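> Got a sequence here, can you build the structure:
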Amino acid sequence: MRPDPVPLSRVQRLALTSASFLFLVIATMALGPLISGSGWWWLCAFIAAGTLFSGLGFRAIRTPPSLVPVLELVVLLLMLTLLFGGATSFALIVPTQGTFETFGELIVGAQRTIEQQAVPAIPVPALSFGLALGVGLLAVLIDILVQTLRMPALAAAPALVPILIPGFIIEAGAELPTLVLTAAAYLLLLRIDVRVRRRATLASREEGDQAATVIAPKRVPIASTLGASLGLAAVGLLAASVLAASTPSISTSLLLGSPSRGTLFARGVSPFIDLGRDLRRPDARPAFHYLARDGDRPYFTLLTLDRFEGEVWSATERAVDGDNTVDAMPRPDGLSGRVDTSEHPIDVFVDEVSTTWLPVPYPTKRIDGLRGSWFWDDGALTVRSVDTNTDGQEYRVTRLDVEPTPAQLRSADRDLSEELAAYLALPEELPQVITDTAASVTSGAPSPYDAAVAIQAYLRGPDFDYSTQAPVEEGYDGGGFDVIAQFLETKAGYCVHFASTMAVLAREVGIPARISIGYTQGSPTEERVEGVQRVEVDSHDLHSWPELYFEGVGWVPFEPTPGRGLVPDYSRPGAGEEQGPNVPDPATSTPGASGRPELDPDRGLAGPSGDALANAQQLWIRGGATVLVVLLLLLLPAAFRTSQRLTRLGRVRRGERAADAAWDELVATARDLGAGGGDAETARAFAARISEREAFADDAAARSALLRLRDAVERERYGRAGVSPGPGLAEDLVAARTALLADARAAERARAVLMPRSLFDRARKALGDRPAAGA
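The predicted structure follows:
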C-alpha cells in the first residue's frame, strides 16, 4: 500500500499523535497485574509521549518522512540516557561508551528479573529499563504505521504485545476493563483517522484523478461514519472478551515451559537440591573470601528448604516484597530480648560463585555495598536478587551473633503457633525405621532441646560414616524418606543425608525443623588485610545442615554430619550447668577432617556461571554496534546523495548526455541548499534567478560557468541530435556548485549533506506522495 498522498495539517497530525499516545498507554495498562505499583506505568507514559510527540515536532519543521523514525529513536536514546545513564552520560542526556555498557547490564538484569521474580514483580531499575525500551520501540512502530504509512488499522499489532503478555504468565490474563478501554482507544484512533483523511481530502486543491469528489459542504457529517464506528466497536469488544477468556496462561500451557514452573517470573534456584552428582568432583573452585574481626567464623546460608513432600525438600515459593531491602533486616523470628546477641561486621568478596542467592550468615542485621536489587525473604532471611547475581560482588554484612544458653533452649515454650505447623509437616506414612529411630534415640529426653541434642549425637556417633560413594553404590542418593530409611540402615552418607535425617527425626518428635544450604566457615590463610585474617571459602565448603526452632530463641543450627564444620557449644551433650540425658559422645570435629564434599556451586545451586571479563566485552561490543548502526542510519542519505553525484560526474566525463547530467546535479545541489529548483522551472529561469545570488554576482568566472551549463543543456534538450556540449563541462559544474555552496550558510550546507532534500523529493515522487504546503 502506498502512503496517503493527501498532505495533513499540523492540527490533524496532532490529533493522530494524541490518539496514538492514548492507545499505547492504555494498552500498556494490561501489564498491571504483573508489576507492583504504578510508577512503572508513568515511566512508560513519559517515554511514549516523548517519542510520539517528538515525531510530531519533526514533521512540523518539515523533516523528510524517512528520517522521522530515525530521529525518534535518537530521542528515545536520549530519554533512556537521562533516566538510566546516570554518571556515565555527558550533560545528562548524551550517551557515552559507559552508558551503553550500563544499558547492556540493564538488559541482562531485565532478563534475570523476568526469570527470577514472582508476580507481581518489583519494578527494579533493570525491569523499568526493559519496559521503557519496549514501549519506546512500540511507539516508534505505531507512529510509522499511523503517520508515515497512514495505515492506523495495523497499529493494533504492536499494541497486542502488552495485551497478550499477561495471558502467558497468569491464569486470568489481561483484565477485562483494560481490554475494553484498549478497544475503545483503538476505535477512537480509527475514527480520528477517518475524519482527518476526509477533511484533508476536502481541503486539497488537487486536480485530475486524485481530485476530491465531494466539493461541498466542506464538513464531514457525523452520520457518515457513525455506523461503521459502531460496527467496529461491537467487533472490537467481542474480540476483547474472547481474548480475555481464551488466552492461555503458562499454568495451563506448555507454550513457554513446564506447567510446574507456575509463572514466567520463577525463582532463580530450583527448590529440589540434589547434591550427590557434584560431591565426587575432585577439584575445588574458589567461591568467596571474607575478612571477619574477632575471629568470627560463621556458616553462610544461600537457601533454606522448609517443605518436605516425601521425595524432596523444597523451598516455599514467596513473591519478593519490594519493601524488604537489605539495608535494614528484621530481628529473626522467635528471638526474645533475653538471649544475648552481638553484632559482627564481615567483609565478603565473591570470587567465582555465581548465583542469585547471596551467601550471608543467619541471622543478618544489614548488608551494605551490593550492586543491583537485593531483598530478604520472610522468615528464612535468605537474600536474593531479582536483576543481578553474585558475580564480582563486594559487600559488608553485619551479622547478629545469637548466643543462647542450654538453659534457655531447655526451657523453651512447647506451645507452638499455627504458623510453625508447616515446619512439622511429614508424609502420612513414614517408613517404620524412621518412627522407631526417633522414638529410640529421644526416649527419656526431658525437653525438645534434649531430644535435638540426642539426635545430633546419635548421627555423629561411631555407627555412622561420612561417605560420598556409599549412597551411589547402594542406590539411595537423594533426600526423600525412602532414602532416609535406607540411610538409617546403611549408616553411611554425606551432608544431605545427615541434615535431612535430623530434620525429619526432629519433626517426628514435635520440633519444627528446616534445612539450610550454604557454606561452612571456610579455611583461614596466613594473609592479613589491615590486621584482619583472610578466610577462603571454596566449593569443598558447600554444605547442608538442619535448623531447629525453639520459642524465645528462634531458629538454631545443629551439625549432625561427622567430620564437617563445627559443633555449636550449646548442642553438645552435657552443655551448661544442668546435665542432659545420657547420650553417646559425638565424634570430634577437626578442621582437617577427610571427606569434605567436592561440590561445584555453579552446578549444584546457582544459575549459569558467568565470566565478568567476557560479559564486559560483550556489553562493549553491543554498545559499539548500537552506536555504529545509528551513525550508519544517519549517514545513509548522505551516502546515497554522494553516490548519485559521482554517477552524474561519471556521465559528464564519458559524454553520456553530459549536459543533462551536469544540469541535474546543479539543480539538485540548489534544492539541497534550499535555493529552489523545482520541476516546473525552466533552465533559463533557474539560471537567471541563481545568477543574482551574491556568490555569482561577485565571481564572473562562476557566472560564466553557470551560463555555459545553461546553454549546453538547452542545446542538448532542444537542439539537433548529436550536437556536442563542448569541453570543460565538468569544470563548469564544479565552479557553479562551489559558488552555490559558498553562498549558503553553514547550517544549510550541513543539512544539504545529512538530509539532501533533492533525494527525499525524488523518493516521495517515486512513492506517489506529492509534497504540498502544510504537509
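
> C-alpha from now on. contacts and neighbour counts both.
Noted.

> What strand or helix carries the residue nearest the centre of the chain?
Most central in the chain under Cα atoms, centre = their mean is A110, positioned 1.3 Å from the mean C-alpha point. If you go by DSSP states H and E, A110 is part of helix 97-116.

> Please generate a structure for the following sequence too, so the two can be compared:
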Amino acid sequence: MRAERLPLTRLQSLALSLASFLLLAVATMALGPLITGGGWWWLCAFMAAGTLGTGAALRALRTPPSLIAPLELLAVVVLLTMAFGGSSAFAFVVPTGDTFEVFRGLAEAAQRTIEQQSVPAIPVPALLFALAVGTGLLAIVMDLIVQTFRLPALAAAPALVPIVIPGLLIEAGAELGTVVLTAAAYLLLLRVDVRVRRNAELHNPDVGDDAPTVVAPRRVPIGSTLAASLGLATAGLLAASVLTIATPSVSSSFLLGTAQGTLFARGVSPYVDLGRDLRRPDPVPAFNYLADEGDRPYFTLLTIDRFEGEVWGATERAVDGDNTIERMPRPDGLAADVAGSEHPISIRVEQVRTTWLPVPYPTTSIQGLDGSWFWDDGSLNVRTVDSSTFGQTYEVTRLALDPTPQQLRGAGAPPAALADSLALPDDLPDVIRTTTEQVTAGAASPYDAAVLIQQYLRGPDFTYSVDAPVSEGYDGGGYDVIAEFLEKRAGYCVHFASTMAVMAREVGIPSRISVGYTSGTPSDERIGGTVRVDVDSHDLHAWPELYFQGVGWVQFEPTPGRGTVPSYSRPGAGEESLSGIPLGPSSTPGANGRPEGDPDRNLAGQAGGAASAASEWMRNGTLALVVLLLVTAPALVRSAQRQLRLRRVRGGPRPAGAAWDELVASAVDLGIPADARGTPRALAALVSGRAAFASPDAAAALVDLRDAVERERYGPDTGGDLPPAVARAGTPPAPASPLIDALGRVRSALAADAPPAERARATFLPRSLLAGARGGVGRRAPRDA
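Okay, here's the model as predicted:
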C-alpha cells in the first residue's frame, strides 16, 4: 500500500503555487473599501508572488520540506528590506541592524495609524508595512497548507482573513464581487489540486498484494469531479457571504479611528472639558518654542465650526492624502493686498501626546516632523495618521497678517460655502438675540459689530472664573449655557469664545472657535536673537475666529485677562485715540485646584484613560476571537464528525462501519497511509505492525473491530426486508458498547505510537477532513467493478 501524499513534479508544484498566489491576490482585494487608492494592492501582490515564488523555486531544487517555511520567512524579510529598508540595507537587499530598527519604527507607527485613521485609510508607509508583513505571513501559511501538508481545502482559512476584516470595520463588509472572485479562485485551487493528485496517482500506481482491484482509466475525466468541486465552491461562497454580512461591525474608532479621531487624544481634554485642565493645581509642561523677540502667536490644535445648539463640534472630514504638509496652501479668503510677514518658529513638544499639531494660523511651511502629517481644508489644522506630537521637534513658518480696519470694514458678503458657519438653531434663547442687538446697536459694518462684541465681553461687567460655571451648573458652550453665562457674567475662555461666536453669527458674520494654546511665558534663555517661550497646561485656551471676505479668518480675543487683543480689533484702531481696554501680554489666572474624585485629575502627559484601554481590549479581543476561530475550525469540525459517528455506533444503522470509518480517519490524521478503499483486513495488517499493538489488549481490540466490520459488510443482512427466518439465521450486529470500547483502545494505541508533533497536527490540522473532501471529488469505481 502506498503513502497518501505522492511526490509531485516541478510543474505540478508550480501549478499549485500559481493557484495559491491567485487566491491570495484576489482575497486581498477585499481590503479595497478600507484603503484609498490601489498602489497598496500591488505591494501585497509583490509580497505574495515573492514568497510563494521562493517556495516554488525551493521545491524545484528539491529542498527538504522542513526548510522551506523558514527560508520563505527569510524571503519575506528580504522583500520587506527591498520595499522599506532603503539605504539602511546592504546593496538594498541584505538587512542590517539599522534596517530592523526601521522595521521597529514602522511597526510602532502602524499600530498608531490603525488607531487614528478613518475609513478609507491613507496608505502611509507604516500601513503599507503592516499590509506587506500580513500578506507575507498569509502566503507562508497558505504554502504550508497547500504544498507541505497537502490540505488545499484548508487554504480557505488564510484567504478568509482579508475577507472577514472589512466586516469588522464597516457595515457593508467586503464587496460581493470580491467574495465571488475569491470563491472562484478557491474553486480553481481545488480543481488544480484534484488534477495534480490524479496525475500523481496515474504515475505512481499501487502495487503489491494489498493494492485495490479497481483500476482508474488512464485519462482523468473532468466530469467526475466537476459537480463536487462546484458544490464545494458554492458552499464556500455562501459561507463567506453570510460571514461578511452577518459579522457585526466594530465601531471604527476601535480599529481604524474615527473621522476626527479622539479630539485631543491623550494629554488635552475635549473642548467642553477644557476648564478641567485649566483648574489643575500644578501646570504640566506642554511645549516650548524659539521665536523672535516680541513674536507671540497663538497655537491652534483644532478648529470647531459646527454649532448644533446644545454643543459645538468639529465638522467631520476624512484625511485627504493629497494635503501633505510639504505644501501648505494659502488661507481661504485672503487677498493679495493684505499686509503680512513670515516668521520662523522652532517648536519642541514635551508632555502633550495628541494627533493634532500645535501650529499658528496661518502657517506657510512645516519641516522636521516624524510620521505622516496632513492639513485639513479650510481650517489648516494639521494632524497625523501614524504618529503623535509627543517628543516632536519641528520648524514652522507662520504668516503674521496685519489687516487694516478699512479692509475689514469694507469686506463683502461671505461666500455661500460658509453657510454652515452662519447657522444658528431656531430656538436660540431670546437673551442672546436681545443682548446682541443692544451691544451692536449703531454698528456701521459687521466688523464694527465684532469689535463692539469683543469690547462688551472684555468689559468690567464680566469676570474670568474657571469655578463659577462648575459650581453653578452652566459649564460648556451650548446656547442654554451661553444664556446663563450672559446672566451670571462669570466664566472662562470656553464661555467667552462660544458667546462671541454665536453673537457674531447673529449679526451675519461667519464664525468658528479655535482650541489650542496662548503664546506662553518667555524664559530667560536667549539664543541668537531669539527667546525661548514655555507653554504649559494653564495656557490652554479657546478663542473665536471671524471671517471677512478679502481677509479670511481673523482672530479675536473676548476673554478678559487672557491672551492678547489683536491690534486690528481694538476699538478706535486706525484712529488717533485708542480704547483703554487691556492690551498687555497674556496673564495666567491662578489655578484653584481640581476635585479629588475627578477621574481626569492626572490626565496630562499620561498614557491614556479607561476609554482608550477599553477600546484596545475590545479590538484585541475581537481579533483574537477571529484568529482563534480560524485556528480551531478544523479541530471543531473533526470533533463534530467523530461525535456523529459515535452516535451511529450507539444506535444507528451499520454501527461497525461507523466505528471502522472513525478508525480509518484517526489513522489518517496521525499520518498513517490508511486507504478507505482498501479492505479492513489490509488496514488491520498495516496498523498491527506498529509498536503500540504489541500490547495484547490493543491487538485484540483491533481484531474485534476488524471482525465486526467484516461480518457487517460481508455477512448476510440481519434485518430490513429479509424474511424473518433468514434474518434470525444471520449474524447479529456488534453491540454498541464493545465497539466503542474497542475503538477507544485502538485510537489510544495509535496516538501513543505517534510523536507529539504528529498528535498536535492530528488535532488542529486533521488530514482526514481533506481525505473526505477528496472523496467527494475523487475517482469513482464503475458500477460493474
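
> ok, back up a step: you'd agree the residue nearest to the centre of the first structure is up against G130?
Yes - contact criterion Cα atoms under 8 Å: A110 of the first structure and G130 qualify, at 6.0 Å.

> residues shared between the contacts of those two?
By Cα atoms under 8 Å, 6 or more residues apart in numbering, A110 of the first structure and G130 have no common neighbours.

> mind checking how far I114 of the first structure is from V386 of the first structure?
8 Å (Cα to Cα, to the nearest Å).

> Also A48 of the first structure?
26 Å.

> which one of these two has more residues nearby?
V386 (31 against 27; other Cα atoms under 10 Å).

> okay, and stretch 467-483 of the second structure goes to which residues in the first structure?
Using TM-score structural alignment, stretch 467-483 of the second structure lines up with residues 469-485 of the first structure.

> Name the surrounding residues that touch that stretch.
By Cα under 8 Å, 6+ apart, the surrounding residues in contact with stretch 469-485 of the first structure are 274-276, 280, 310-313, 430-431, 433-434, 486-487, 492-493, 496-497, 500-501.

> So which of those residues sit within helices?
Filtering these for membership in helices, criterion DSSP state H, returns G276, V433, I434, Q486, F487, V496, H497, S500, T501.

> Please spell out the PyMOL selection for the buried subset of the residues you listed.
Per 16 or more other Cα atoms under 10 Å, the buried members of these correspond to this PyMOL selection:
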select buried, resi 276+434+486+487+496+497+500+501
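
> Quick check: which element contains A233 of the first structure?
For A233 of the first structure, the element it lies in under DSSP H and E is helix 223-246.

> Next, the buried residues of that helix.
In helix 223-246 of the first structure, counting by 16+ other Cα under 10 Å, buried: S229, L232, A233, G236, L237, A240, L243, A244.

> Remind me what that helix packs against, helices and strands.
helix 176-203 (3 or more Cα pairs under 8 Å, 6 or more residues apart in numbering; DSSP states H and E).

> and the angle for the helix it packs on with helix 223-246?
Helix 176-203 of the first structure runs at 150 degrees relative to helix 223-246, counting by axes from the mean of the first three to the mean of the last three Cα atoms, to 10 degrees.

> ok, back up a step: which one of the ones in helices among the contacts of stretch 469-485 of the first structure is nearest to P152 of the first structure?
G276 (58.9 Å; Cα to Cα).

> Which residue, other than its chain neighbours, is closest to the closest one?
Spatial nearest neighbour of G276 of the first structure, excluding adjacent residues (Cα to Cα, 6 or more residues apart in numbering): D477 at 6.5 Å.

> Determine the three-state secondary structure at that neighbour.
Classification of D477 of the first structure using DSSP: H, G, I helix; E, B strand; the rest coil returns coil.

> right, and A742 of the second structure touches R706 too?
No - shown here, A742 of the second structure and R706 do not form a contact pair, counting by Cα under 8 Å, at 10.2 Å.

> What is the equivalent residue in the second structure for R112 of the first structure?
In the second structure, the residue matched to R112 of the first structure (TM-score structural alignment) is R112.

> Could you do A421 of the first structure as well?
The equivalent of A421 of the first structure in the second structure is A419 (alignment by TM-score structural alignment).

> ok, now which ones touch that match?
Counting by Cα under 8 Å, 6+ apart, A419 of the second structure touches P510.

> so what's C44 of the first structure up against?
C44 of the first structure makes contact with V25, T28, L131, A132, V135, G136, according to Cα under 8 Å, 6+ apart.

> which residues are contacting the one helix or strand L160 of the second structure maps to?
Secondary structure assignment for L160 of the second structure, by DSSP H and E: helix 156-169. Contacting residues not belonging to helix 156-169 of the second structure are listed as 23-24, 27-31, 33-34, 138, 141-142, 172-174, 179, 182, 186, 240, 243-245, 247-252, 255-256, 630 [Cα under 8 Å, 6+ apart].

> any idea how far R410 of the first structure is from F375 of the first structure?
For R410 of the first structure relative to F375 of the first structure (Cα to Cα), the value is 34 Å.

> who's more crowded, these two?
For R410 of the first structure versus F375, neighbours defined as other Cα under 10 Å are more numerous around F375 (22 against 18).

> residue in the second structure matching that one?
Using TM-score structural alignment, F375 of the first structure sits opposite F374 in the second structure.

> residue contacts, W553 of the second structure?
W553 of the second structure neighbours (Cα under 8 Å, 6+ apart): P331, D332, G333, E545, L546, Y547.

> again, only this time at 10 Å
Going by Cα atoms under 10 Å, 6 or more residues apart in numbering, W553 of the second structure touches 331-334, 361-362, 378-379, 510-512, 544-547.

> again with R526 of the second structure
Going by Cα under 10 Å, 6+ apart, R526 of the second structure touches L290, A291, D292, E293, R532, V533.

> ok, the residues you listed in the first structure, which still hold?
Counting by both residues aligned by TM-score structural alignment, their matches' Cα atoms under 10 Å, the contacts of R526 of the second structure that remain in contact in the first structure are L290, R532, V533.
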